[in-house]
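Enquirer: With the input below, show me the fold.
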Amino acid sequence: MYYLSKELFFPPVSEADEEGILAIGGDLGTERLQLAYKSGVFPWFNEGEPILWWSPDPRMVLFLDELIVSKSMRNILNRNIFKVTFNQNFKDVISNCQKIKRDGQNGTWISNEMIDAYCNLHEMGVAKSVEVWQDEVLVGGLYGIDLGHVFCGESMFSKVSNASKVAFIALVEYLRNNNYKLLDCQVYNPHLESLGCCEIDRAAFMSILKNE
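Expert: Below you'll find the predicted structure:
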């Protein structure tokens, strides 16, 4: 386990333990966060605990052409029930991701400190959001870090059925149209798998991230 100091540094991701934890400590400053994502690392920890930095193996990703849109979902999209915007209400999106109740989870890892840190990145044009509206009300969305060729998804929320899926599909279409290589989804969950995401070796992920 690496303990980070004020120095802007991350050890090689190959040094992560079996769970994927690479380092502990440091801060959530904009420079460190940007270095983390460019290095294949992300923060994930509970409020009140030390900052944990992760680089799991395998890594959950979406190759953009592998997106699965069900027939029922296509019908919803064709009905124009929802309106989608980009980067219009970043703070509201991340705040809703913090507050939304999730099955099997008590509380959230998105602390107020995390919100402040990612809002700072948003002001720099690094953190971005997708908003989904129904009758002028924000009902879903997602946010993440934009590296230019890879988008690192962080969290999404939905207040009505399918709203987060609409955000996800809209993001993938944007990334595909702008020649991104990958959507990073970090760790496995069955919902992401149903949308076409898959696990790949960390080494393969890092090769794409480094444009090798």
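
Enquirer: from here on, contacts and neighbour counts on C-alpha atoms
Expert: Noted.

Enquirer: Run through the strands of the protein in chain order.
Expert: Assigned by DSSP state E, the strands in the chain fall at 2-4, 21-25, 42-43, 52-54, 59-62, 83-86, 127-134, 137-146, 150-158, 182-186, 198-200.

Enquirer: Out of these, which is closest to Cys97?
Expert: For the strands of the chain, the distance to Cys97 is smallest for strand 150-158, at 5.2 Å, taking C-alpha to C-alpha.

Enquirer: could you say what helices and strands the closest one packs with?
Expert: In terms of contacts (3 or more C-alpha pairs under 8 Å, 6 or more residues apart in numbering; DSSP states H and E), strand 150-158 is packed against helix 90-99, strand 137-146, helix 163-177, strand 182-186.

Enquirer: export the strands of the chain to a markdown table and tack on distance to Leu175 and mean neighbour count?
Expert: Shown next, in a markdown table, are the strands of the chain (distance: least, C-alpha to C-alpha, whole Å; neighbours: other C-alpha atoms under 10 Å):
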| stretch | distance to Leu175 | mean neighbour count |
| --- | --- | --- |
| strand 2-4 | 33 | 14 |
| strand 21-25 | 28 | 21 |
| strand 42-43 | 20 | 22 |
| strand 52-54 | 24 | 21 |
| strand 59-62 | 11 | 23 |
| strand 83-86 | 12 | 17 |
| strand 127-134 | 12 | 24 |
| strand 137-146 | 10 | 24 |
| strand 150-158 | 8 | 22 |
| strand 182-186 | 8 | 22 |
| strand 198-200 | 17 | 17 |
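
Enquirer: one more, for comparison:
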Amino acid sequence: MYLLDDLLYFPDPLEAPAHGLAAIGGDLEVERLLLAYRSGFFPWYNDGEPICWWSPDPRMVFNLNLDAPMRITKSLAQSRRNKGYVIKENTCFERVMRACMSVPRSDQDGTWINEDMVKAYVNLHEMGHAKSLEVFSNDELVGGLYGVDLPDHGIFCGESMFSQATDASKIALWCLVEQLQEKNYQLIDAQVYNDHLASLGAVEMDRNKFIECLHRRY
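Expert: Down below sits the predicted model:
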């Protein structure tokens, strides 16, 4: 376990235990966050605790090299065709984050998104390193997602998504998949396994393979 200080440094992610926790401490400044994501780490911790940095093995990803990296059901396709949703990008990044922060989740007692993280990722967004996709219905924000974009590595690091209308978050993800495949991205990093991600088509990837993908330059 590494204790981070003011020095911009992360250990070798391949040395982290399988659960992924490799370092604690540091800060959420833009430079450190970018170094973390480019090194294969992400922050995940409870409010009031030291910042924890993770690189789990295996890693949950959507493999954009596949013809169908996301599972599209008939009902999802019907929702996209018939619900009249309007998809936008980067029109209300902070609102998306706060919606992800506040929507109850059946598998979680609370949220890891706190005010410090909102500030940090809004800073990333304002500098062009993080983006959101938003789903609107009758001018009301009903779903969306946000994450950290690593175009030089062909990877989008998905952080969270929310839905307040049928299939809204899934349609945001579907649009993101299409957009990134058009740009020849490799992966959407979904971080750790959960049943919902698996149902959408995400797969587990060996950490060594994930880091290998991360080190490719575009």
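
Enquirer: before we move on, the earlier item: and of the helices and strands packed on strand 150-158 of structure 1, who's closest to Asn78 of structure 1?
Expert: That would be helix 163-177 among those, by C-alpha to C-alpha, at 11.3 Å.

Enquirer: Give the aligned range of the closest one in structure 2.
Expert: Aligned by TM-score structural alignment, helix 163-177 of structure 1 falls on residues 168-182 of structure 2.

Enquirer: Now which residue in structure 1 aligns to Ser199 of structure 2?
Expert: Using TM-score structural alignment, Ser199 of structure 2 pairs with Ser194 in structure 1.

Enquirer: ok, that match - contacts?
Expert: Shown here is Ser194 of structure 1, whose contacts under the criterion C-alpha atoms under 8 Å, 6 or more residues apart in numbering are Ile68.

Enquirer: 10 Å - rerun?
Expert: Shown in contact with Ser194 of structure 1 (C-alpha atoms under 10 Å, 6 or more residues apart in numbering): 67-70.

Enquirer: just Lys71 of structure 1 next, same as before
Expert: Contacts for Lys71 of structure 1 were tallied using C-alpha under 10 Å, 6+ apart; they are Leu77.

Enquirer: And it, how close does it get to Glu193 of structure 1?
Expert: Distance, Lys71 of structure 1 to Glu193 of structure 1, using C-alpha to C-alpha, to the nearest Å: 17 Å.

Enquirer: With Val69 of structure 1 instead?
Expert: For Val69 of structure 1, the distance to Glu193 of structure 1 - C-alpha to C-alpha - is 12 Å.

Enquirer: One more: Leu183 of structure 1?
Expert: 13 Å.

Enquirer: swap in Pro12 of structure 1?
Expert: Distance from Pro12 of structure 1 to Glu193 of structure 1, by C-alpha to C-alpha: 28 Å.

Enquirer: More neighbours: those two, which one.
Expert: Glu193 (16 against 12; other C-alpha atoms under 10 Å).

Enquirer: In structure 2, point out the residues matching stretch 42-51 of structure 1.
Expert: The alignment of stretch 42-51 of structure 1 onto structure 2 (TM-score structural alignment) spans residues 42-51.

Enquirer: got the buried residues for that stretch?
Expert: Neighbour counts over stretch 42-51 of structure 2 (16 or more other C-alpha atoms under 10 Å) mark 42-45, 51 as buried.

Enquirer: can you redo these as a markdown table with distance to Ser137 of structure 2?
Expert: Converted to a markdown table, the buried residues of stretch 42-51 of structure 2 look like this (distance: C-alpha to C-alpha, whole Å):
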| residue | distance to Ser137 of structure 2 |
| --- | --- |
| Phe42 | 32 |
| Pro43 | 32 |
| Trp44 | 31 |
| Tyr45 | 33 |
| Ile51 | 36 |
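
Enquirer: What is the nearest of the residues you listed to Gly110 of structure 2?
Expert: Of the buried residues of stretch 42-51 of structure 2, the one sitting nearest to Gly110 of structure 2 (C-alpha to C-alpha) turns out to be Tyr45, at 11.4 Å.
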